[in-house]
Structures are given as structure tokens and as C-alpha cells.
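Visitor: Sequence first, predicted coordinates after that:
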Amino acid sequence: MLSPEVLHFKEPASVFKSHKIDKNTCFQKISQFNFVHLITVVLPDTTTIIDTFGEELTSSDYYKILSFNIGDLVTKPFLKNFIDRGNLNLLSINTRIDCDNCIAISSTGKLLLHLDKLTFQTLGLEGKVSHFNNLVKEKYIVTVDLKSDDFKSGKCNYERTKSCLQKLKNFDVILSWEPPEKEICPSSIAKYFSDLGYPVELCKIRHHRKTAHSLMVPVIPNLDEFDDEASANFIEWLGMLCIGGSLNERLDFISTYSIPEPSTYTGEVKILQWRGFFSSKDVARLIKQLEIYFGSNRLWKAVYFQGFSDSPVVWGLNEHHYYTSGDNGSVVIMKGQEYYLCLQKCSNKRYK
């Protein structure tokens, strides 16, 4: 039998913020987002999509390596060729943020270790207690700046860190690398680890397009008057559309879904989705393409991007966790030259 007191526990409140934002600030905010898993574009009143739209996303590859030794991330050749040059994104997979050890490397060159108490104590590196385990102290966070001048071969901090990292149990990881020059192939990182003896698996982006016909879609008369409630209703409609939910109001049901007002009829709505492993730069490039190819769209354009549930960080270096509201994502709404940003973050409520 469950304790009656459980009924009095409130669920962690999901953090939702929305506001009109200028273009430069919008891209600055997007650049703080780490490890994108899903990107969705919704285009109402659109009949054709140019073939080259989103081509970079569709053709981008990422790689999976099983039983990877973290010590190989801090060798002198790797730091020189893939950390100091280009942008590397790496994330452990098949790990749960609430009870397993997790690792990541952000595009800013930060190695992030999310460790249980026993692993942290045996590792020997400096760290801090996880915000979400501040009371029980069962989780610890270690951050290593791989681009720091102090983290160079031959220096005490480097040699000690390298020795400690080699003690860690191997991880399954996914990674992608964006080279500093177009002449350099992104697959260079795959060859590097293949030469070290790792079996490297190429992962392909899953791309899906669909068209919804004869729909009533919400209208945004003025972004200056688009408040949290209106944006939340709009995003709910986007979600219903993307999952294929019924948007037709049924009078024979007690409870039914109603399309946000004001609304208008449109013949076609294009929905494009990419699923895989992306960086915030990929999202920014896609939004800039939207401006070029669909700048004259008379209604609005929307881009939704979502992170991984078990990522150590999502926004900047702020710690993330998976609890009951661990989903994280953002929606960018574009109307003409105006931008509106909606942020969804996990709760900061600590574990009891």
C-alpha cells in the first residue's frame, strides 16, 4: 500500500518561458543549447519545398563507438586535431542520468562527467555535488576544460587528469565533429578512432516529410501581444499536428480539442523532421535557410528542436536531469523579420 503522504507531493513544475526577441539575441540563445536530438520545421500555406532545403542536415553523419575508453579523448594528438580545431560534440548513450555514469563533450570543449559517489571517490579528480543530489550526495559533477592553456601535454594538471580518466569504465558514445575548414572531411575523426582499433559505426540522419491537407491553423496577428498563454496554446497545436493528432472538433464528445483563435483555413501544411545527433550550429543554419527560401511566407514559420533526456547538460553548462519533467526543447516562431522564442526546461527541484 502506498503511503498517503505521497499524494501531497507536488510534481516538479516544468519551466516554460516565451518572449519576443531580436534576431541576434535569438541566435545567441540557440548557441547555448547542447546535443540536439530532434529538429522539426512546420510551414503553413506552403505547397512546395525546394530540394536543397535542409540538405546539410540530411547528409550530416555522426558515429557510434562501443566500449570507448575516455582516456583516448585527452591524448595530445586528439586534443590538437579535434578539440583545438573544429567543434566536437560527444555524448554517452545507453546511460541513465539519474542512476548511471554519463559523459559528454560540449562544442565549447568542456568534458563533463556525471558520476555516482563511488566512481567519483575512486577517480581522484576535483568536482562538486550534483544540484539535484545536494541532500543525499550520491551524484557528482566533474568538468574539465579541454581547451584551457593549463590543460596541455607535460603540465601536471594534464598528466594527472589523463591518468585518472583511464580508470573510468568504458562508455558507449555517439559523436560528431565539424572541421574548421570545408576541405577537411568530417569523417576524419572516425578514421582516427578506427586506427586506434575501435569498431566505428556510421549513423545516418532519419529524415521525414509529410503534408497535412485542408486545415485550420492558428494566426498570430501581432507578436508583441503574443503572451505565455497564447504561445503555450500555439505550441500545443504544433505538437498535435506533428504527432498526427485529430484537430477536428467533435461535438459528440464531452471533452474535445479546439484550435487556438484566431485561425484561418489553409490548403497545405508542410512538416519536416530530422532525427539524429545535431549541434546548435545546425539549428542556426536551418533557421537562416528558412529566411532565404521562405521569407515571404504570409503566416508564420516554426522550428522546434529537442535535446536528449539523459544529457548531463542542455542549456549552457547548467546541469540537467531526468525526473518526471526531463524533456527539454525550444520553439522559434518567425513572422516576417520578427522572432519569438519559447523555452522549455526541466525543473530545478531537488530529489528528496
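Guide: Yep, that arrived.

Visitor: Could you use CA atoms for every contact and neighbour count after this?
Guide: OK.

Visitor: which residues are contacting stretch 155-162?
Guide: By CA atoms under 8 Å, 6 or more residues apart in numbering, the list of residues contacting stretch 155-162 from outside reads G71, V74, T75, L125, D150, F151, K152, S153.

Visitor: Strands of the stretch 51-200 of the chain, start to end?
Guide: Assigned by DSSP state E, counting those that start in this stretch, the strands in the stretch 51-200 of the chain fall at 61-68, 87-93, 102-105, 110-116, 128-129, 139-145, 171-178, 200-204.

Visitor: Buried by neighbour count, from the contacts of stretch 155-162: which ones?
Guide: Listed as buried from the contacts of stretch 155-162 are G71, V74, F151, K152, S153; burial here means 16 or more other CA atoms under 10 Å.

Visitor: Now the last one: closest residue in space, sequence neighbours ignored.
Guide: So that's S153. Closest residue to S153 apart from its sequence neighbours, by CA to CA, 6 or more residues apart in numbering: K76 at 6.2 Å.

Visitor: again with the fourth one
Guide: In this structure, K152 finds its nearest non-sequential neighbour in Y158, 5.8 Å apart by CA to CA, 6+ apart.

Visitor: What is the burial count for the one you found?
Guide: Other residues near Y158 come to 19 when the count uses other CA atoms under 10 Å.

Visitor: for the chain, longest strand please?
Guide: As assigned by DSSP state E, the longest strand anywhere in the chain is strand 263-278.

Visitor: so what does it touch, helix or strand wise?
Guide: With contacts defined as 3 or more CA pairs under 8 Å, 6 or more residues apart in numbering; DSSP states H and E, the packing partners of strand 263-278 are strand 36-44, strand 171-178, strand 206-218.

Visitor: And whichever strand or helix holds L238, what's buried?
Guide: Per DSSP states H and E, L238 falls inside helix 228-242. Of the residues in helix 228-242, S231, A232, N233, F234, I235, W237, L238, L241, C242 count as buried by neighbour count, 16+ other CA under 10 Å.

Visitor: Run a quick neighbour tally on S258.
Guide: For S258, the neighbour count with other CA under 10 Å is 12.

Visitor: actually V303, not the one I typed
Guide: V303 has 22 neighbouring residues, counting by other CA under 10 Å.

Visitor: just S188 next, same as before
Guide: When neighbours are counted by other CA under 10 Å, S188 registers 15.

Visitor: repeat for Y140
Guide: Residues lying near Y140 (other CA under 10 Å) number 24.

Visitor: repeat for the one 5 residues further on
Guide: Around D145 there are 14 other residues, counting by other CA under 10 Å.

Visitor: try this one next to it:
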Amino acid sequence: MSPELEKCPRSVLVCEKSNFLNEKSRHDIHVSKHNFNYKISVLIPECAILPANIARVINNFSPYYFVRDFPVYELLQDQIYETVVNKGNVYALSYNTRIDEDNTIALLSSGQLVLSLDKDTYEQLGLEGRPSLYNHRKAMRYIVTLDLRDKTLAPGTKRYQRVLSSLKDRLPLRYDFLFTQHNTGADEDGTLYQLLSQYKPVKHQPVLSSHTLTNVPCPTLYPSDLKGATLSCDPHSFLEWLGAVNLDINCENAADSFLSTFVCPEPQSCVSQALLCNVTGFISPEDVYLLLQELRQYFDEPKFTPWLSLTVHGYMDSPVSWGATEHGFLKGGENFYNFVCFKNQDYWLHMATGAQDGCPP
């Protein structure tokens, strides 16, 4: 085996156990801080058809818009700026920009505009920033964070004019972007679409796909047992199994198979059927939370399975992971989280990042 493949990059996995009804539960905070989500996977053992109420929530996810060659300075202009600052729930992410090679831009619902820039771009813009946490010996990337809700960045102030001049006149950065705004009733008339209309936005809806798995070996999970009843059922083993199921990788680990060594953690049982549902697109944290709330109600009526799983994947090339915490790429760029929801409203939460990320909150 290649020495490069034998090296296992450092990763961070934070695990929590709580109950959704616990007043100190932070599940809503964790969901809200994971700003940029491109895929949701739901696994429900002993289920063959996606329940209508869950399908309805997914079908009502907010649309998102793809805009080509969008000038970054437009985010500080007139109505877009006002919408970001006053209404919130607006997310934007530069598309097809690589966090380890290109300039990447992100707008958070908190009103923070994050620019991850190479050294040349940073020096040309002349904006105040800091070296990236993941530079090598010399600083080659810089992070500029602009809080659009800061009074010193209000239109008409000297700082606002300086920032606008840098992005519009000194170095007019333009990129393809993804935009979304959580539907709260205010955007049902196409407000965000109208704001972007001069750049001919293309509207998309998150795509839902589901299929039924048969004769699936599943771990036997208990709410009180976050670390597993045996050493083979620790969080890493569970997530590896879950990933293999999502990718349709055989977990039997047959003696004559050299393709996969993934196995279902013990103790386990074989379920006759399981529903695997995937949603892909530019998905807001608010929509993820609505889906989580609906999944919690799945157990309101008696079910054969005592648990179900929700996995949310973040964009590999987003400049942030949780909140405004800087995200790096290195080898995989992974940043995701997983809820295991139990019928008694207990849950496990796994939050995972790669080597170039801070510890999840």
C-alpha cells in the first residue's frame, strides 16, 4: 500500500447525548450554526415508504438560486444589503470555488460576509483581515470577515464606503453563487428572486430521492448507550456503517471480498426493510430543523423500529463549518453531523470535521 494511503489524517468527532425535551438541549443551536448544507440523508429501519408528512416537509423546502458571474460588492448595495441586515435568513456561497486554491465567499444568515482569499487578492483589496489558521510556514491565505449588521458598516459611514470601493473599484470580484432564503412568508412573492433578477438567477428546488433496502443488518441501539454496548459499536463504527449503507456498500465482510471490510456493529439484527431517503441542494439550517422536528414525531404512533437517523453534510469548499469557525480542506473537506433519534425523544448527536477545522461547538 502507498505510504500516502497508510497515513490516516486527523479528524474530530464530537458526541453528545441528550433528550429533545430537555430544556438544556442544544440540538437547535447546533443545527442553526451549520450554515451550508448540500445533502441530507434519512435512514428509517422497518419502513418501506416515505411517510406523507415527512415528504410534505421536504417538498416545502425553500428554493435556491444559481447566479452566474455575480459581483461580490452587490451584497452591500441597496435592497440586498437591507434584506440581509433587516430580514435575515439569507445564505450565499460562491459556487465551484475551491477552498484550498481559489477565493471563496460566504454570506451567513447572521449578516457576516466571509471572504477566504489568496495572498495576492488580499493585498490588492486592502481590507482588514487575519492569516488563515491553516497556513504553512508562510501566510498564503487570509480571512476577511465583515459584519454587515455592525453600525460602523452602515451605508454612509466611512468604513462602508471604503469596503464598497475595495470590492467595486479596486478589485471587482465576481463569482458564480448559490443563494437561498428560508421561507417565512416574506419570500413567497419571490423577494430574493427579484433582488437577483438583473443577473438572471436560475431557480432550483432541493431534489428528493428514496428507495427501500431489504434484508439490512442493523445495529441494535439503546438510548443510554452512546458508546455502544460493546467496543465494536462505538460512534466511529456506527458512522462507518451508516456511510456504507448510504453508499450501498456491502457490509458482510465476506472472506473472499477485497472491496470492503465494513461490518455492521454488534449487537445487530437483520431488518426486512429500511427506507433510505436523500435530499440534495442548497439547504438552509431552518429547513433542516423543520425536518428534524417532523422526524421526532415519527414515533408518536407505535413503530417497529426504536430509532432513526438523520445525517446532514456540509459543503466541502465552504469557508466556514459551524458558525463562523474557519473550515479547511486538506484531504477531504468533510464537515457533517448526525442525529440518532429514539422513540423516547432521547438522541445522539455526532459532529465530525476533518483535520483543518476547529472543534465543533
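Guide: It's in. From a predicted model like this one, the values you see are computed outputs, not experimental measurements.

Visitor: where does the TM-score land?
Guide: The TM-score (TM-score structural alignment, normalised by the length of the first structure) is 0.90; 343 aligned residues with a CA RMSD of 2.5 Å.

Visitor: give me every residue that touches the closest residue to D228 of the first structure other than its chain neighbours.
Guide: Of all residues not flanking D228 of the first structure in the chain, S18 sits nearest, at 5.8 Å (CA to CA, 6+ apart). By CA under 8 Å, 6+ apart, the residues touching S18 of the first structure are D227, D228, S231, Y340, L341, C342, L343.

Visitor: same thing but 10 Å
Guide: Applying CA atoms under 10 Å, 6 or more residues apart in numbering to S18 of the first structure gives the contacts 226-232, 330-332, 340-344.

Visitor: Ok, D84 of the first structure next?
Guide: Going by CA under 10 Å, 6+ apart, D84 of the first structure touches F78, T108, G109, L146, K147, S148, P180.

Visitor: Surely the first one touches D72?
Guide: Yes. Applying CA atoms under 10 Å, one finds F78 of the first structure in contact with D72, separated by 7.6 Å.

Visitor: how about the second structure, which residue sits the furthest from its center?
Guide: No residue in the second structure sits farther from the centre than D256, which is 37.3 Å out by CA atoms, centre = their mean.

Visitor: so can I have CSV of the strands of the stretch 51-200 of the first structure showing distance to S311 of the first structure?
Guide: As requested, the strands of the stretch 51-200 of the first structure are exported to CSV (distance: least, CA to CA, whole Å):
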stretch, distance to S311 of the first structure
strand 61-68, 16
strand 87-93, 7
strand 102-105, 8
strand 110-116, 9
strand 128-129, 17
strand 139-145, 13
strand 171-178, 12
strand 200-204, 19
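
Visitor: Out of those, which is the most enclosed?
Guide: The highest mean neighbour count among these, using mean count of other CA atoms under 10 Å, belongs to strand 102-105: a mean of 26.

Visitor: Just name the closest of the contacts of S18 of the first structure to Y322 of the first structure, please.
Guide: Of all the contacts of S18 of the first structure, Q344 has the smallest distance to Y322 of the first structure: 13.7 Å, by CA to CA.

Visitor: part of a strand, is that closest one?
Guide: Yes. According to DSSP: H, G, I helix; E, B strand; the rest coil, Q344 of the first structure belongs to a strand.

Visitor: so what's it up against?
Guide: When contacts are counted by CA under 10 Å, 6+ apart, Q344 of the first structure touches 14-18, 306, 325-331.

Visitor: any chance of these in CSV, with distance to V6 of the first structure too?
Guide: Output for these, formatted as CSV (distance: CA to CA, whole Å):
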residue, distance to V6 of the first structure
S14, 19
V15, 23
F16, 26
K17, 29
S18, 32
Q306, 31
S325, 18
G326, 20
D327, 23
N328, 26
G329, 29
S330, 32
V331, 34
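
Visitor: Could I have the buried ones of these as ChimeraX selection syntax?
Guide: Buried residues within these, by 16+ other CA under 10 Å, are selected in ChimeraX with:
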select :14,16,18,306,325,326,327,328,329,330,331
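
Visitor: how about the helices in the stretch 251-352 of the first structure?
Guide: For the stretch 251-352 of the first structure, helices defined by DSSP state H, counting those that start in this stretch occupy the ranges 280-293.

Visitor: what does T152 of the second structure align to in the first structure?
Guide: Taking TM-score structural alignment for the superposition, T152 of the second structure sits opposite D150 in the first structure.

Visitor: For that match, which residues are in contact?
Guide: The contact partners of D150 of the first structure, by CA under 10 Å, 6+ apart, come to C156, N157, Y158.

Visitor: do N246 of the second structure as well
Guide: If you count contacts by CA under 10 Å, 6+ apart, N246 of the second structure has them with S41, V42, L43, E240, L276, C277, N278, T311.

Visitor: So what's the residue count around the closest residue to the first one other than its chain neighbours?
Guide: Distances taken as CA to CA, 6+ apart place N278 nearest to S41 of the second structure, at 4.5 Å, with adjacent residues excluded. Residues lying near N278 of the second structure (other CA under 10 Å) number 19.

Visitor: Any figure for the gap between N278 of the second structure and L208 of the second structure?
Guide: In this structure, N278 of the second structure and L208 of the second structure are 6 Å apart, going by CA to CA, to the nearest Å.

Visitor: about what we covered before: so among the contacts of N246 of the second structure, which ones count as buried?
Guide: S41, V42, L43, L276, C277, N278, T311.

Visitor: D248 of the second structure and H211 touch, don't they?
Guide: No. Counting by CA under 10 Å, D248 of the second structure does not reach H211; the two are 11.1 Å apart.

Visitor: could you dump the helices and strands packed on strand 263-278 of the first structure to a markdown table with distance to R85 of the first structure?
Guide: Output for those, formatted as a markdown table (distance: least, CA to CA, whole Å):
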| stretch | distance to R85 of the first structure |
| --- | --- |
| strand 36-44 | 21 |
| strand 171-178 | 9 |
| strand 206-218 | 28 |
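
Visitor: Many thanks, we can stop here.
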